[in-house]
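*Asks:* For reference, the sequence and a predicted model appear below.
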Amino acid sequence: MRLAIHHPAPIPATYRAARVASLFNIVDDADFRLELEVDLEARPWQIGLIVGPSGSGKTSAAKTLFGGESKEARWPDAPLIEAIAPGGDFNQVTGALAAVGLGSVPSWLRPFAHLSNGEQFRAGLARLLCERPALAVVDEFTSTIDRRVARIGAGAFAKAWRRGAGQFVGVTCHEDVTDWLQPDWVLDTRRGAFAWRCLRRAPRIQMDIRATNGSFWPAFEPHHYLKLPRMVAANYYVGFVDGAPVAHLCVSTRPGMKEARGCRLVIMPEWQGAGLGLRFLNEVAALWRRGVNRYQKPMPMLFHTSHPGLCEALRRDPLWAQVSASLHGDNRKRSEATFKASALRKGTADRSGSKGGHGGHFRAVQGFRYVE
């Protein structure tokens, strides 16, 4: 089909308009015109991209090709986990949030209006993944957010969108998302061209992993889904991309020095969704399995987590085997009694005892062992 856009703008008979037209040799009118061949029926497709600078006809092209007005989704004043697909499956919602890189669990409990621009962008993509319309057209796609978040988020969304049905069209003035979104076709309004593309791999991200100390943990701690003290006698590992710390993991040994235990896995929010977390964890686990540690002793690694998205990823990965699952915490009253008896034996508490204790929650903790 031939895409033809014409926005008439006759020059009014006023002094200023006439002077500008005369100064810059504009004759007859200031109409906007865009014409090009667009054949969207030539191949099956799932993702398209309309790209070009402001004022080049992107939005008009989207309306002409796909019809309708772009409507901004309304968000209720409710936590994100309740606002997305309220009648849908809980695991589907958490999976969608993790798939687009919004893996920071505290953000799931905040209303949409309380999120940062980058988090709102990813939340909108997660909502699209859950609602799965036959056709979704998103104007100003990635236009208002940090470019790193835009690229990583676009790549994460594209990977998740292709797992299901439906067609998605992004409309943006930023060409840098093209290699990450990997659209089936691109309509470039700057050059007035339409082209089909062959799918390629997203750009590679080179990460350097270093054994460090606990000095990096304060930067990562706010983004961990649990508030816990530092691990005892831990070995710290940090992943760096272009010199910036983006991934964190602690590893300690279990009694008997036969196994290691990984914990405190954190990926900085702007890098979530790029697949760095599991690759980082796998590489550190492989180092310990080969005995590349300060003990110079090969040890398989155990890893426990409550994060639904990470649990699903570990179950899919052939390098890991699930070895345990607890759907709730232990009896808190019994734990408090144990703490109290221990304090009395040591003479560190009076008869009122300690009020501390573990358990009494519904946090599902799942355990995995690195088996490669």
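*Replies:* Structure's in. What do you need? Bear in mind that the values here come from a model prediction, so they are computed numbers and not experimental data.
*Asks:* going forward, measure contacts between C-alpha atoms and count neighbours the same way
*Replies:* OK.
*Asks:* Provide the secondary structure category for A285.
*Replies:* helix (DSSP: H, G, I helix; E, B strand; the rest coil).
*Asks:* And for it, nearest residue in space, chain neighbours not counted?
*Replies:* Leaving out its chain neighbours, the residue that sits closest to A285 by CA to CA, 6 or more residues apart in numbering is M301, at 5.9 Å.
*Asks:* That neighbour and R289, how far apart?
*Replies:* Going from M301 to R289 by CA to CA, to the nearest Å gives 7 Å.
*Asks:* for L135, same thing?
*Replies:* In terms of CA to CA, L135 sits 47 Å off from R289.
*Asks:* Included below, for side-by-side comparison, is a second structure:
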Amino acid sequence: MQINVSYPTLPKVPSSHASLVMDHFGLTFDTAEHVVARDLHLPIEPGQIVAFTGPSGSGKSSLLRTAAAELDGVINAATIELPDTLVCDALGLPFEKAVELLSLVGLSEPRLMLRTPAELSDGQRFRFRIAAAFAQKPQWIVIDEFTATLDRTLAKVIAFNVRRLSEKQGIGFLVATTHEDIAEDLTPDLHVRCDLDGEPVISTNLETNSELIAATASRHSRPSIHEGDRTRAPRGAGCSKRISFADRCVITTGSRLDWPYFTRWHYRSHNLGSVRFVTVLWHDDRPIGICVFASPPLSLAQRNRFFRRKSRWSRLGLRVLNRQLVHLSRVVLHPTYRGAGLAAAFVRQSCEAVPFPWVETLAAMGNINPLFERAGFTRVGSSTTTNSDRRRHSAIYGSPTKRHGPASKQKRLLSQESHIKSRFAAPVYYVFDNRSEFERRRSAGRTAE
């Protein structure tokens, strides 16, 4: 692609002041032209990400528009109209696909999905338009002022996910921005750096990656693993690319006192029960995630299926259960960091850190979001009920026994709050086999003694 961009600097309306400006700065009718690019060759290929960066007024937006005009199947995200429907309905996709796409642009919060796009903030509308553009499956998406209205951490998360979505869907991007801090996560295939003076400078993906590798090598090394407090940086969960700030994220042990900070982002019961272990994920000095491990419920129907046990437990059996198994009851990640590729690694490393050989969990969104599969859990199966009666709903978690009278039956029921919030859910039961890590840690402890 060969493009030329220039603008006449002659005044549209002649005036005495305009004549004085031209006289003072030596502008004539022959030289009154501003050239942004002359015969600039852009080797753009389908499915690539092309980023135009530079200060305001450097011509990046002009180059963006000129390049977009030469391509077919282009959607300009800025021109997408905001429909008068709820965000969860506005993409015109099946529910699971819509939630997945909204999650990748940071709009998976229930309070946001239940609003209309017009009710969102400017930054949220920007993200919605990215999702709406993707939903139309064009060949190219054009975005000017890319991530300009977002806080810089969220901007990196969005850039990271645009790269992932582009590779997954084969959709190309043309973006223009003044912010170079997103380049490492966006990893453009073609990077056009504009300046107020001189021709734009073009670098390819290989050249960009070389610069990023050099920059990364000059940073501090990743935090080491300390067995005492189990502090560690999340490793990638099977991803070839990590978000740029992953090295500045660490996991520490916590307590139930850390939980109240995260309850605002958890929509079911805030009661924790008997807490056995807690981990907290930090980005620099900011807590951004929590995993809470509690005593296992007395009986879960899918657990009995996996471990091939009957629903009744003896006193000895209950002691063994509490020594061998812990229940991951809460996983919460700050909304800004969802889609950053941290959640699965955080969950997996938290499970590896618990002093139990087995970890189990129930996930209400397990049929939509395969988070626990990515974290290394085994999916056992889902439990459903077509009856919203509280007692029948409680049967999902193990049928109450009749041997000890009505009082014990009442204790075995779900709380009224949990019943109301989850009576139509179909939770998926997962199991994490932590035996090898558990034995390794126990052996290391014996050696240290």
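*Replies:* Now that the structure is in, tell me what you want to look at. Quick caveat: nothing in here was measured; it's all calculated off a predicted structure.
*Asks:* Quick check: TM-score for this pair?
*Replies:* Once superposed, the chains reach a TM-score of 0.83 (TM-score structural alignment, normalised by the length of the first structure), with 353 aligned residues with a CA RMSD of 3.3 Å.
*Asks:* hmm, back to that, what about L135 and R289 of the first structure, which has more around it?
*Replies:* Neighbour totals were compared for L135 of the first structure and R289, and R289 leads with 20 against 14 (other CA atoms under 10 Å).
*Asks:* my guess is that one contacts L302, does it?
*Replies:* No: checked against CA atoms under 8 Å, the pair R289 of the first structure and L302 is beyond contact range at 11.0 Å.
*Asks:* Need the three-state assignment for the alignment partner in the second structure of the residue nearest to A285 of the first structure.
*Replies:* Under the alignment (TM-score structural alignment), M301 of the first structure pairs with V359 in the second structure. With three-state DSSP as the basis, V359 of the second structure sits in strand.
*Asks:* what residues are up against the most centrally placed residue in the first structure?
*Replies:* Central residue of the first structure (CA atoms, centre = their mean): G101, 0.9 Å from the mean position. Each residue near G101 of the first structure by CA atoms under 8 Å, 6 or more residues apart in numbering is listed here: 122, 153, 156, 269, 271-274.
*Asks:* Quick one: residues in contact with stretch 40-50 of the first structure.
*Replies:* 58, 62, 158, 162, 165-172, 178, 182-189.
*Asks:* And stretch 248-258 of the first structure, by the same measure?
*Replies:* Outside stretch 248-258 of the first structure, the residues that reach it (CA under 8 Å, 6+ apart) are 217, 220, 231-239, 259-267, 281, 299-300.
*Asks:* Repeat that for stretch 276-296 of the first structure.
*Replies:* 209, 237, 239, 247, 249, 260, 265-267, 297-301, 313-314, 319, 370, 372.
*Asks:* Show me which of those are buried.
*Replies:* Those of the contacts of stretch 276-296 of the first structure that meet the buried threshold are 209, 237, 239, 247, 249, 260, 265-267, 298-301, 314, 370, by 16 or more other CA atoms under 10 Å.
*Asks:* neighbours around the nearest residue to L362 of the second structure once chain neighbours are set aside, how many?
*Replies:* In space, and not counting its chain neighbours, L362 of the second structure is closest to Y429: 4.7 Å by CA to CA, 6+ apart. Using other CA under 10 Å, Y429 of the second structure is surrounded by 24 other residues.
*Asks:* Then R315 of the first structure?
*Replies:* 13.
*Asks:* Same check on L302 of the first structure?
*Replies:* Quick note: L302 of the first structure (other CA under 10 Å) scores 24 neighbours.
*Asks:* Also R374 of the second structure?
*Replies:* R374 of the second structure - counted by other CA under 10 Å - has 17 other residues nearby.
*Asks:* longest strand in the first structure, by residue count?
*Replies:* Counting residues, the longest strand found in the first structure (DSSP state E) is strand 244-253.
*Asks:* Average offset of it relative to the second structure?
*Replies:* Comparison of strand 244-253 of the first structure with the second structure after fitting gives an average deviation of 1.0 Å (mean CA distance after the TM-score superposition for the first structure).
*Asks:* quick one: the helix or strand following that strand aligns where in the second structure?
*Replies:* Sequence-wise, the next helix or strand downstream of strand 244-253 of the first structure (DSSP states H and E) is strand 260-267. Matched against the second structure by TM-score structural alignment, strand 260-267 of the first structure falls on residues 326-333.
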